[in-house]
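Student: I'll drop the sequence and a predicted model, then ask my questions.
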Amino acid sequence: MDTGTEGDIAALRALVLARFPIFAQLPAARLDALLAQSPLRRVPAGSVLFEPNMPCTGFPLVLEGSVRVSKPAPNGRELVLYRVSPGEGCILSGACLLGQTEYSARGVAESDVMLLGIPSEQFHELILQHEPFRRFVFDMYGARLAEVMEAVEEIAFRRLDQRLAQLLIQRGPVVNATHQNLADELGSVREVVSRLLRGFEERGWVKLERERVTVVDPKSLAAFARG
């Protein structure tokens, strides 16, 4: 943790406990020791936190902002696997630490991010000795696995236009994203997504603007997404 005044340290302790109540069950002295050993990082939007084949040195806990974890392909495309929001940890980092492997995906700050990096040694100690933390980590494994299985099912069994419609419904009514962002989210390419969006606009379902899609007929779009 970065050194600072007692007020700064107290504010960080309060923020960590607010985002991760599981640490309230740690003795105060042990929590303070954990915070002292864990680097606090502030990274601007767009920063790459990790890449495939990079070693993993800690377990990041997101305090503010959002991190997008995706699988890049050699042709430049990527498939979004999941996002890490405040109050969550990066489960891929946990898997790398437990399996002693390198990263197999990319992590990018979608917004300005503040995170606390629990070092590998302290991560393993918490897994072994602190049941609430262990349960927190494995609950996240279960939730992320369910998300990935749902994504695989979507890609395998639903048409791209239906998946795009569903994505717009979920993120609407105003989706601030480029066509490339939406393509990355769906594991597709910009040209195909742009063509589908123009088709939606011609039907009167959406309005297209620069880096923005506005859903104007959510009922029809949702019915199309359901097939």
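Tutor: Received, thanks. Numbers count the residues shown, from 1 in each chain.

Student: make it CA atoms for all contacts and neighbour counts henceforth
Tutor: Noted.

Student: by contact count, what packs against the helix or strand harbouring residue 11?
Tutor: Under the criterion DSSP states H and E, the helix or strand holding residue 11 is helix 6-19. If you count contacts as 3 or more C-alpha pairs under 8 Å, 6 or more residues apart in numbering; DSSP states H and E, helix 6-19 packs onto strand 58-64.

Student: one step back: any buried residues in the following helix or strand past the helix holding residue 11, and which?
Tutor: Scanning forward in sequence from helix 6-19 by DSSP H and E, the next helix or strand is helix 28-37. Along helix 28-37, the positions that meet the burial threshold by neighbour count (16 or more other C-alpha atoms under 10 Å) are 31-32, 34-35, 37.

Student: Dump the residues you listed into JSON lines; add distance to residue 218 as well.
Tutor: Written out in JSON lines, the entries for those read as follows (distance: C-alpha to C-alpha, whole Å):
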{"residue": "31", "distance to residue 218": "47"}
{"residue": "32", "distance to residue 218": "49"}
{"residue": "34", "distance to residue 218": "48"}
{"residue": "35", "distance to residue 218": "46"}
{"residue": "37", "distance to residue 218": "49"}
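
Student: another structure for you, compare them:
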Amino acid sequence: MKEELLQAYGFIFENELINEIASIASFKKFKADDYLIEIGDNIKSMPLLIEGAIKILREDEKGDEILLYFLERGDTCAMTLTCCLGKSKSKIRAIAETNGTLVMIPIEKMEEWLTKYKSWRNFVFDSYNVRLNEMLEAIDTLAFMNLDERLFKYLTDKAKVLGTTEILNTHQQIAYDMNTSRVVISRILKSLELQNKIKLNRNKIEILDF
């Protein structure tokens, strides 16, 4: 475990903290489309993402979802941090975008490390700041962008997280993430293809204008 931690977090945490994480944390492997955290779950451990990508979603009273942000290697979820520190139930849903690995840290260690390790304190505060900015960006996207712009931003954001220009999602999966219909997504994707921004294949979208 230590080698994986060093590769993902060695540039963030001091070696003493890496050793402590390796001694008390547990590994959790996941597969694409696995539900990792559900709304209403009691959070008993905090995740550090070693490998893979995870999407964080919010649900309204009608059960409709909207994508808040993606997590990638070296990240943690600020919403989960809040639940851990406040001992409250999860307000988000976390779904694996790819196969990957998490390190799960017991919540009782979180407060202890805030005073014990400066790097941990900075990591927690930086994570809050990054996710807050991403959620503000999501609000701006909803408020100020038309659906064509939102969809292209969604595709390019996902490409950056996955490190590829090929998005292996069906139109229906994209529609779920963007809280709209498959027909609307298909129409806009065809429009983006005509603009030479993307190329459509069966269950695959290639981004050309990146």
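Tutor: Thanks, I have the structure now. Quick caveat, the model's predicted, so the values are computed rather than measured.

Student: hmm, back to that, farthest pair within the buried residues of helix 28-37 of structure 1?
Tutor: By the measure C-alpha to C-alpha, 31 and 37 form the most distant pair in those, at 9.9 Å.

Student: Verify the contact between residue 44 of structure 2 and residue 109 for me.
Tutor: No. Shown here, residue 44 of structure 2 and residue 109 do not form a contact pair, counting by C-alpha atoms under 8 Å, at 11.0 Å.

Student: Need the three-state assignment for the spatially most central residue of structure 1.
Tutor: In structure 1, the residue lying closest to the centroid (C-alpha atoms, centre = their mean) is residue 83, at 1.4 Å. Judged by DSSP: H, G, I helix; E, B strand; the rest coil, the three-state class of residue 83 of structure 1 is strand.

Student: corresponding residue for it in structure 2?
Tutor: Applying TM-score structural alignment, one finds that residue 83 of structure 1 aligns to residue 70 in structure 2.

Student: Please give me every residue in contact with its match.
Tutor: Under the criterion of C-alpha atoms under 8 Å, 6 or more residues apart in numbering, the neighbours of residue 70 of structure 2 are 53-56, 158, 161.

Student: Recalculate using a threshold of 10 Å.
Tutor: Neighbouring residues of residue 70 of structure 2 by C-alpha atoms under 10 Å, 6 or more residues apart in numbering: 53-57, 77, 94-97, 131, 134, 157-158, 161-162.

Student: still on that earlier bit, how near is the residue nearest to the centre of structure 1 to residue 140 of structure 1?
Tutor: Distance check for residue 83 of structure 1 against residue 140 of structure 1: by C-alpha to C-alpha, to the nearest Å, it reads 12 Å.

Student: Give me the common contacts of those two.
Tutor: 89-90.

Student: got the residue ranges for the strands in structure 2?
Tutor: All strands of structure 2, identified by DSSP state E, fall at 26-30, 35-37, 45-51, 54-59, 65-71, 93-96, 100-106, 166-167, 198-201, 204-207.

Student: Same list (these) but as CSV, adding distance to residue 151 of structure 2.
Tutor: CSV is the format used below for these (distance: least, C-alpha to C-alpha, whole Å):
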stretch, distance to residue 151 of structure 2
strand 26-30, 27
strand 35-37, 23
strand 45-51, 26
strand 54-59, 16
strand 65-71, 12
strand 93-96, 19
strand 100-106, 25
strand 166-167, 12
strand 198-201, 11
strand 204-207, 12
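
Student: Specify the helix with the largest residue count in structure 1.
Tutor: Counting residues, the longest helix found in structure 1 (DSSP state H) is helix 131-157.

Student: What range does that helix cover in structure 2?
Tutor: Mapped onto structure 2 using TM-score structural alignment, helix 131-157 of structure 1 spans residues 118-144.

Student: Show me which positions of the matching stretch end up buried.
Tutor: When burial is assessed from 16+ other C-alpha under 10 Å, stretch 118-144 of structure 2 yields the following buried residues: 119-121, 123-124, 127-128, 131-132, 138, 141.

Student: just stretch 170-185 of structure 2 next, same as before
Tutor: Of the residues in stretch 170-185 of structure 2, those buried under the neighbour-count criterion (16+ other C-alpha under 10 Å) are 171-172, 174-178, 180, 182, 185.

Student: can you check stretch 16-24 of structure 1 too?
Tutor: Within stretch 16-24 of structure 1, the residues that qualify as buried are 16-17, 19-20, 22-23, counting by 16+ other C-alpha under 10 Å.

Student: conserved subset of the contacts of residue 70 of structure 2 in structure 1?
Tutor: With contacts defined as both residues aligned by TM-score structural alignment, their matches' C-alpha atoms under 10 Å, 53-57, 77, 94-97, 131 are the ones among the contacts of residue 70 of structure 2 whose aligned partners also touch in structure 1.

Student: out of those residues, who has the most neighbours?
Tutor: Looking at those with neighbours defined as other C-alpha atoms under 10 Å, the largest count falls to residue 54 at 29 neighbours.

Student: Please consider this matter closed, and thank you.
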